[in-house]
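**Student:** Please find the sequence and the predicted model below.
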Amino acid sequence: MTDKLHIVGGGMAGSEAAWQAAEMGVNVVIHEMRPKVGTFAHQTGNLAEMVCSNSFRSDDDEQNAVGLLHWEMRAAGGLIMASADAHRLPAGGALAVDRDLFAETVSNRLRSHPRVSITEEEVTDLPQEGQWIFATGPLTSPALGEAIRQQTGSDALAFFDAIAPIVYADTIDMSRAWLQSRYDKGETEEERTAYINCPMDRDQYEAFIDALLAADKTEFHEGETATYFDGCLPIEVMAERGRETLRHGPMKPVGLTNPHQPEVKPYAVVQLRRDNALGTLYNIVGFQTKMKYGAQTSVFRMIPGLEEAGFARLGGIHRNTFINSPTLLDEQMRLRSRPNIRFAGQITGVEGYVESAAMGLLAGRFAAAGILGHSLPEVPQDSAMGALIHHITGGADAKTFQPMNVNFGLFRPVDGLKGGRRGRKDRYKGYTDRAKAAWSDWLAQS
């Protein structure tokens, strides 16, 4: 076979697409511009480098849509999930990973695959010939972004994405903080103590909010309007929406008891999640920020237990671009105006590591099937994969299209199951049972 599949971008989506296509028997070339051309957020040249968080979110495949997506990717032999499982860290009911070991594993397995080659180069246009998948992620280079705009005939949409700071564990004052997962969730003691918790009383919380609101923030270029994805809002933006917003979001005090003062209910709690297997690094959960570096250190050291915190990485903000997929892509993720080109990952308007990798999985399979001369059946809409791809390729309103995480709101109702809070558990189980059956059938036919 002489036909090759070219994949631009070696992130979550590109890596998964390459793995799936190579496993189907197609030769793959990954075009990754790093480390020759760097980005704002990446620090290495590894494939599938995680830059915002080290969490794949909930691993519950019966009551959570992203956990169901984990299940479907595992069932499809996904490289991203296999690598995540190999390097998972205690995180209660979530799937968090050692980001360095995870990226090294993905890189090594692709580099050693006999059908995969990797070239370090920047692709700046949309080729006329050959089969291509563009999985350039939220940090698509300006030159390629311009080429995409010229081809699609419309401006690529954009929003701003933020990353959270990482703290050295040995600089956290454990005489004030404590180890506990919310509601003691987890099957092992290690999982039940996966988070470091820093409590605040009301006065501390109010002073913290005042400092957030007053802190120096990153300014945007003239004419730029910052539109954020709600799942990754900077903490200052949340604070601006109301003084209690953070206390009902990432700083909610529920499900936690401070062993240093068990009789005192914290007014708010800041959580930190382990970021590596050694337990030497912790990221501040939900604390994406656009504060300038100097402001970050002073504001975050107001948190009880972090007064002497040392930061391995401070937070930051970057531009995130995505295309209007409902208008531009067909049901197999091909660019309607150029069917030899597919898009995958965050650039298609999905949000999150898992969702990006899932769209890479589908794009890789679609492209490989085309090269091999056969077609795949339509992805069942009742699966998590199908619900997500249906949303981005036609289910969403093109006029108001914004990045979307997988969620049960994208699923068709299950007959006979009532809504409401009391029936939610049965309804979610109905979604997942139906999805697993539909996805298993699709894999058997593919």
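**Tutor:** Perfect, I can see it now.

**Student:** from here on, contacts and neighbour counts on C-alpha atoms
**Tutor:** OK.

**Student:** Which neighbouring elements make contact with the lengthiest helix in the chain?
**Tutor:** Secondary structure assigned by DSSP state H gives helix 424-445 as the longest helix of the chain. Here helix 424-445 touches helix 65-75, going by 3 or more C-alpha pairs under 8 Å, 6 or more residues apart in numbering; DSSP states H and E.

**Student:** Now do the helix it packs on against helix 424-445, angle only.
**Tutor:** Interaxial angle of helix 65-75 relative to helix 424-445 (axes from the mean of the first three to the mean of the last three C-alpha atoms, to 10 degrees): 20 degrees.

**Student:** Need the residues that contact helix 65-75.
**Tutor:** 57-62, 81-82, 354-355, 358, 361, 384-385, 406-408, 432, 436, 439-440 (C-alpha atoms under 8 Å, 6 or more residues apart in numbering).

**Student:** do the same with stretch 355-373
**Tutor:** In contact with stretch 355-373 (C-alpha under 8 Å, 6+ apart) are residues 3-5, 12-21, 24-26, 66, 69, 73, 78, 80, 131, 133, 135, 332-333, 342-346, 350, 375-376, 385, 389, 405-406.

**Student:** Sort out which of those are in strands and list them.
**Tutor:** Using DSSP state E, 4-5, 131, 133, 342-343 are the members of the contacts of stretch 355-373 that sit in strands.

**Student:** and the comparison structure, right after this:
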Amino acid sequence: MTQTLHIVGGGMAGSEAAWQAATHGIPVVIHEMRPNVGTFAHQTGDLAEMVCSNSFRSDDDEQNAVGLLHWEMRAAGGLLMSMADRHRLPAGGALAVDRDAFSRAVTERLRAHPLVQIETGEIPGLPADGHWIIATGPLTSNTLGEAIAAETGTDRLAFFDAIAPIVHFDTIDMSRAWMQSRYDKGATEEERTAYLNCPMDKAQYEAFIDALLASDKTEFHEGETARYFDGCLPIEVMAERGRETLRHGPMKPVGLTNPHAPDIKPHAIVQLRRDNALGTLYNIVGFQTKMKYGAQASVLKMIPGLENAQFARLGGIHRNTFLNSPTLLDSQMRLTSRPHIRFAGQITGVEGYVESAAMGLLAGRLAAAQIAGHDIATAPQDSAMGALIHHITGGAEAKTFQPMNVNFGLFRPVDGIKGGRRGRRDRYKAYTDRAKAAWQAWLSDYPLSRDPDAVQPLAQTAAS
């Protein structure tokens, strides 16, 4: 009888790991503590709930490392990419989704799979035996976190993630705001107008920065160090680094023309991106915040066009827990002290929805192979997934290890490609061509149907 794979956590990584293993004929139990045990950030009990943003970032698989990761996950029959494509929203060159429809679809698909069970309840400690993947993400429960810390012999490493607010579209003043994607990116008119823009002149910007810096913010408990992942900095932290920082970051005014005043160049621009298919909700792009709720309502309404805004969700900040993976995990994502346990997702030290799901995909495949009695190599280093897992399980410097997005800096150099800005496009294209070939070769040794509805037992694929 085939042994069961237990997965703790039904987020991006846990959901994708479950799908990969089940599609290979391995029985799976997903242990998800929500809704019995809630978290600060989650609103539902659905699997793969998106909390910080509704974007999977760039979908360019030739010039962008995260777009390449999208390609690799699609090639591997990834459930999350399939559902993201099905519930895609216009976002220029990015892949943004209707977050509620997306998570519902993932949940329904996994509940309908004959080899997947979903059990609600908290797993408080590390299991003594069996086959397990821990994919509890940044909001690992205190009890499980303490058990992990006790096993690894180190204190939990933590930084802080922030969440951006979401606005009701019908409360935005469109006589001041307008629809346009930066540099008019996108193949269709809908994509070229996927973002909503709110302009500021210099006086408005300076007043906004003053209010932001003076606002009432969430304080940390004594002894906590306020470290942030650079890709998810609260706007107040960016403003504290210099008054012009936001103008060169999420509020940069380039590539946009205000149709209400085409001859006046805005000093800064706040962008909002559609958050659901109905177009009734928009999230404020790059506006993760640690302002307290009362301060948010007043400060954000200083943005032209948002004076009467009503918020479907205000922003906030939460702790993110992750392992020092270079010292604790092997190349197969197993805890070296307890090799029957794998880790996947953000807790391994990757950052981002796509990266988390990718590590779940790998963990699910590797666990399925082990349960079925097949030895397979980990992902090839020249692929995007391989470059990322190599970084977190040994390529990074353990003493300074911090969460990492996928990027071409993790890739081995390609011979014969010149560096510098002029050669960057050729270099990135060489990276992606090499990665696709390596990934396809790895998949051919361990095939999985691209049909998200297929159930293909591992024993059959291994024999084919």
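**Tutor:** Done, it's in. It should be emphasised that the depicted structure is a prediction, and the values quoted were computed from it without experimental measurement.

**Student:** rewinding a little: where in the second structure does the longest helix of the first structure align, residue-wise?
**Tutor:** Residues 424-445 of the second structure are matched to helix 424-445 of the first structure when aligned by TM-score structural alignment.

**Student:** hang on, the earlier thing: next, format the ones in strands among the contacts of stretch 355-373 of the first structure as a markdown table and append distance to residue 393 of the first structure and neighbour count.
**Tutor:** Output for these, formatted as a markdown table (distance: C-alpha to C-alpha, whole Å; neighbours: other C-alpha atoms under 10 Å):
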| residue | distance to residue 393 of the first structure | neighbour count |
| --- | --- | --- |
| 4 | 25 | 20 |
| 5 | 22 | 24 |
| 131 | 19 | 19 |
| 133 | 16 | 29 |
| 342 | 12 | 25 |
| 343 | 11 | 28 |
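
**Student:** average distance between the longest helix of the first structure and the second structure?
**Tutor:** Mean deviation of helix 424-445 of the first structure relative to the second structure after superposition (mean C-alpha distance after the TM-score superposition for the first structure): 0.5 Å.

**Student:** Would you mark the buried spots in that helix?
**Tutor:** 427-433, 435-436, 438-439, 442 (16 or more other C-alpha atoms under 10 Å).

**Student:** Nearest to residue 268 of the first structure among those residues?
**Tutor:** residue 428 (30.0 Å; C-alpha to C-alpha).

**Student:** The closest one against residue 62, yeah?
**Tutor:** Yes - the pair residue 428 of the first structure / residue 62 is scored as a contact, 6.8 Å apart, by C-alpha atoms under 8 Å.

**Student:** Residue 325 of the second structure versus residue 186 of the second structure, what's the distance?
**Tutor:** Separation of residue 186 of the second structure from residue 325 of the second structure (C-alpha to C-alpha, to the nearest Å): 38 Å.

**Student:** More neighbours: which of the two?
**Tutor:** Taking neighbours as other C-alpha atoms under 10 Å, residue 186 of the second structure and residue 325 compare with residue 325 leading, 25 against 18.

**Student:** Now for that one: which residues touch it?
**Tutor:** Counting by C-alpha under 8 Å, 6+ apart, residue 325 of the second structure has contacts 348-349, 392-394, 398.

**Student:** between those, which is closest to residue 421 of the second structure?
**Tutor:** Distances from residue 421 of the second structure to the contacts of residue 325 of the second structure, taken as C-alpha to C-alpha, are shortest for residue 392 (27.7 Å).

**Student:** Next, count neighbours for the closest one.
**Tutor:** Around residue 392 of the second structure sit 28 other residues, with neighbours defined as other C-alpha under 10 Å.
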